[in-house]
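Undergrad: sequence and predicted structure below; questions after.
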Amino acid sequence: MKPEHQYSDALGTPYLAIPRTSSSRSATRPAGTTPPTVNEVRIFDADVLVKRSEEWAGGKAVLVDRQPRAELTKFAHCLKRHTIALHVEGANTSATLKYDDGKQSVTGSTVGQVMLIPARHHLEGFADYSSKVRHLLLTLDPQMLDREYDDTADFDTLDLPYRPNLNDGVIAGQMRVLQSELDRPGPLSRLFVESLCCEIAVRSLRICTRRAPMRISSGLAPRRLRLVKDYIEANLSNSITLADLAAIANVSCSHFSRAFRASTGIGAHRYIVRQRIEQAKQLLTEGKMSIAEIALAAGFGNQSHLTTRFRREVGTTPARFRNLA
């Protein structure tokens, strides 16, 4: 078992004193103002049993199993990023919480409950967790959400409200899908995780602020869409990230996700899977490479993953498709 401080270090959040901030309501700081300096802290008094994570520009997802050390587990949280946390397993029956300089409150949580802790705000307390607890933590750069209002918005202008329970079935479902992807990662996981986290971020923004993000109706400009498709076609055998595609289109990641869907009718992850399937079909028809070699050339990582995806998309196995071709 690994001590919890190693997990804290992995998030870049050492044990430090936490400067408090008194605001707990949603607000937008004036443009050009500098956000308050904060020393990050992530303390959870438990041993880490298993940890899986995926990180990209603007965010990180961590699935962590922990073993409490005592009857009451102490915790403290203050990050420069917004945090969305899903209680996956071992939900506490009672917790005493204090947010910023507010009063202590006694509450409980259930499996499937989703909490939002805004960036630069302090949450501390203790809870009577069971013998094992599993959490999914999604940390999001504030800039990622700021740009949902305006692609030219100043960094860190949005101050979200603290929500101990988002009480949204869609976000809870998306977090469960994210959990499954971290539990069983595949060669295409990163792009899927990035896209899913963008969807979670946009919906959380809409719920917490009651303001709709920028409307994406016309999709990407034809020239930018062609550049993106050409890049995908030329890199099917390589790892393709959402950040790569967004940079080519010269928009934010979350803007790109919605604009690409508006242009093509499907998400970027789904589009790339289909292109890789088409590449595999062409190579299978040519008959010059083994199925294992085709799996690598088409970007599926291994033959098993290709077979699973191929059967799902085409309705048959690569070997049977080659025989029929």
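TA: Cool, the structure landed.
Undergrad: please make it C-alpha for all contacts and neighbour counts, starting now.
TA: Noted.
Undergrad: quick one: what helix or strand has the residue positioned nearest the centre of the chain in it?
TA: When CA atoms, centre = their mean is applied to the chain, the residue found nearest the centroid is residue 197 (3.3 Å). Secondary-structure assignment from DSSP states H and E places residue 197 in helix 189-209.
Undergrad: okay, pairing it with this:
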Amino acid sequence: MDPGPEAGYVRMLEPRSEAWRSAAWGMGIFDTARRPFAALVEGRMRTPQHLLLVTLRGGARRLEVTTECGHRYDGADRAGAVSFVPAHCGRHLRMHGVRSEWASIAFRPEAMDAILGADARGPLAIAAFTNVEDGFLAGLVGEFRRHLDEDGTLDPLYADSMGIAAARYLARRFGRPATPAPAAKLAPWQLRRIEALVEARLGEEIRIAELAAAIGLSAGHFHRAFRATTGKTPLAHVTEARIRRAIGIAATEPLSVAELALRVGFASPSHFARLFRRATGVAPSRLRRG
């Protein structure tokens, strides 16, 4: 699980992983790679981000971990194993008999603090852990990998929503106990402003953090308040608006599916087609012909 050069890490792990792929968005960086068989992999790593790591396939017969923040681990590394390393916590690794595919999400501390501030009542406090069985986090990171495999990119709005879910889950299960206050609702003027911004920018990249900033809220507070007000997430709202816009455009202009996807803000035509079919029950190509 050695982070790549594009992620901005300091690393010294040998031998290195292969087939590296990386995708960045507002609150973090997703990396995935594979490690061919090696009798021994050893080295040190340190990252300025909070790092969530998952072994997707394979593993290591033995994994030894020592960190500067006091965490120790000595045991097997198995598929589905989840680990977490706080920002700036140096980590020494020794992996014996390893062959694996892995993925990681590096969360920018300032973004994570903004998401959790209203609940944690202070800075993020999640201790390092290694090789924990957690189906939710393993599945979430696997979904990042699946979308990157299928689309060749990560939709920033999708990545923001998934990242917020992961950050809040980490804090709830592994962070300091906190009793979140009931989510406040958006004021009418805030909801009108968000709806106007979304409609004006449907053909562009839309990020949750930017919508939140437009009405003076943190990303986490905005996500909770929007759901409490509308009964749906910001991601669902933007997706519905894009599908409605696509239906209107398809009724008047003979565009290809790829052109239609770009007109309503989807970088990936396949991702657009999946969401369109899920929402309408038909493929966008059939709607265009009909």
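TA: Alright, I've got the coordinates. Bear in mind that the values here come from a model prediction, so they are computed numbers and not experimental data.
Undergrad: superposed, how do the two chains score by TM?
TA: Once superposed, the chains reach a TM-score of 0.86 (TM-score structural alignment, normalised by the length of structure 2), with 287 aligned residues with a CA RMSD of 2.8 Å.
Undergrad: what does the residue nearest to the centre of structure 1 align to in structure 2?
TA: By TM-score structural alignment, residue 197 of structure 1 lines up with residue 163 in structure 2.
Undergrad: now for its match: which residues touch it?
TA: Contacts for residue 163 of structure 2 (CA atoms under 8 Å, 6 or more residues apart in numbering) come out as 27-28.
Undergrad: now the one 3 residues further on
TA: With contacts defined as CA under 8 Å, 6+ apart, residue 166 of structure 2 is in contact with 137, 140.
Undergrad: picking up where we left off before, ok, the residue nearest to the centre of structure 1 to residue 215 of structure 1 distance?
TA: Residue 197 of structure 1 sits 18 Å away from residue 215 of structure 1, going by CA to CA, to the nearest Å.
Undergrad: go on, residue 78 of structure 1?
TA: 32 Å.
Undergrad: those two - which one has more neighbours?
TA: Per other CA atoms under 10 Å, whichever of residue 78 of structure 1 and residue 215 has more neighbours is residue 78, with 27 against 12.
Undergrad: can you tell me which residue in structure 2 aligns to that one?
TA: Per TM-score structural alignment, residue 78 of structure 1 is aligned with residue 46.
Undergrad: with residue 170 of structure 1 instead?
TA: The alignment partner of residue 170 of structure 1 in structure 2, by TM-score structural alignment, is residue 136.
Undergrad: all helices in the stretch 101-250 of structure 2, in order from the N-terminus.
TA: All helices of the stretch 101-250 of structure 2, identified by DSSP state H, counting those that start in this stretch, fall at 109-120, 135-151, 156-174, 188-200, 208-214, 219-230, 234-250.
Undergrad: tabulate these (a markdown table), appending distance to residue 79 of structure 2.
TA: As requested, these are exported to a markdown table (distance: least, CA to CA, whole Å):
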| stretch | distance to residue 79 of structure 2 |
| --- | --- |
| helix 109-120 | 26 |
| helix 135-151 | 9 |
| helix 156-174 | 19 |
| helix 188-200 | 40 |
| helix 208-214 | 32 |
| helix 219-230 | 31 |
| helix 234-250 | 30 |
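Undergrad: to residue 96 of structure 2, which of the ones you listed lies closest?
TA: Of all the helices of the stretch 101-250 of structure 2, helix 135-151 sits nearest to residue 96 of structure 2, with 22.3 Å by CA to CA.
Undergrad: quick one: distance of that closest one to the chain centre.
TA: Computed by CA atoms, centre = their mean, to the nearest Å, the chain-centroid distance of helix 135-151 of structure 2 equals 9 Å.
Undergrad: could you pull out the buried residues of that helix?
TA: Under the neighbour-count criterion of 16 or more other CA atoms under 10 Å, helix 135-151 of structure 2 has 137-138, 140-142, 144-145, 147-148 buried.
Undergrad: got it, and stretch 180-198 of structure 2?
TA: 183, 185-186, 190-191, 194, 198.
Undergrad: what about the residue nearest to the centre of structure 1, distance to residue 51 of structure 1?
TA: 18 Å.
Undergrad: for the aligned partner of residue 22 of structure 2 in structure 1, which non-adjacent residue is closest in space?
TA: Using TM-score structural alignment, the partner of residue 22 of structure 2 in structure 1 is residue 53. In space, and not counting its chain neighbours, residue 53 of structure 1 is closest to residue 62: 4.3 Å by CA to CA, 6 or more residues apart in numbering.
Undergrad: how about residue 115 of structure 2?
TA: Nearest non-adjacent residue to residue 115 of structure 2 (CA to CA, 6+ apart): residue 220, at 3.9 Å.
Undergrad: again with residue 255 of structure 2
TA: Counting by CA to CA, 6+ apart, the residue nearest residue 255 of structure 2 is residue 288, at 7.8 Å.
Undergrad: which secondary structure element is home to that neighbour?
TA: helix 284-289.
Undergrad: other SSEs contacting that helix?
TA: Using 3 or more CA pairs under 8 Å, 6 or more residues apart in numbering; DSSP states H and E, the elements in contact with helix 284-289 of structure 2 are helix 234-250, helix 269-280.
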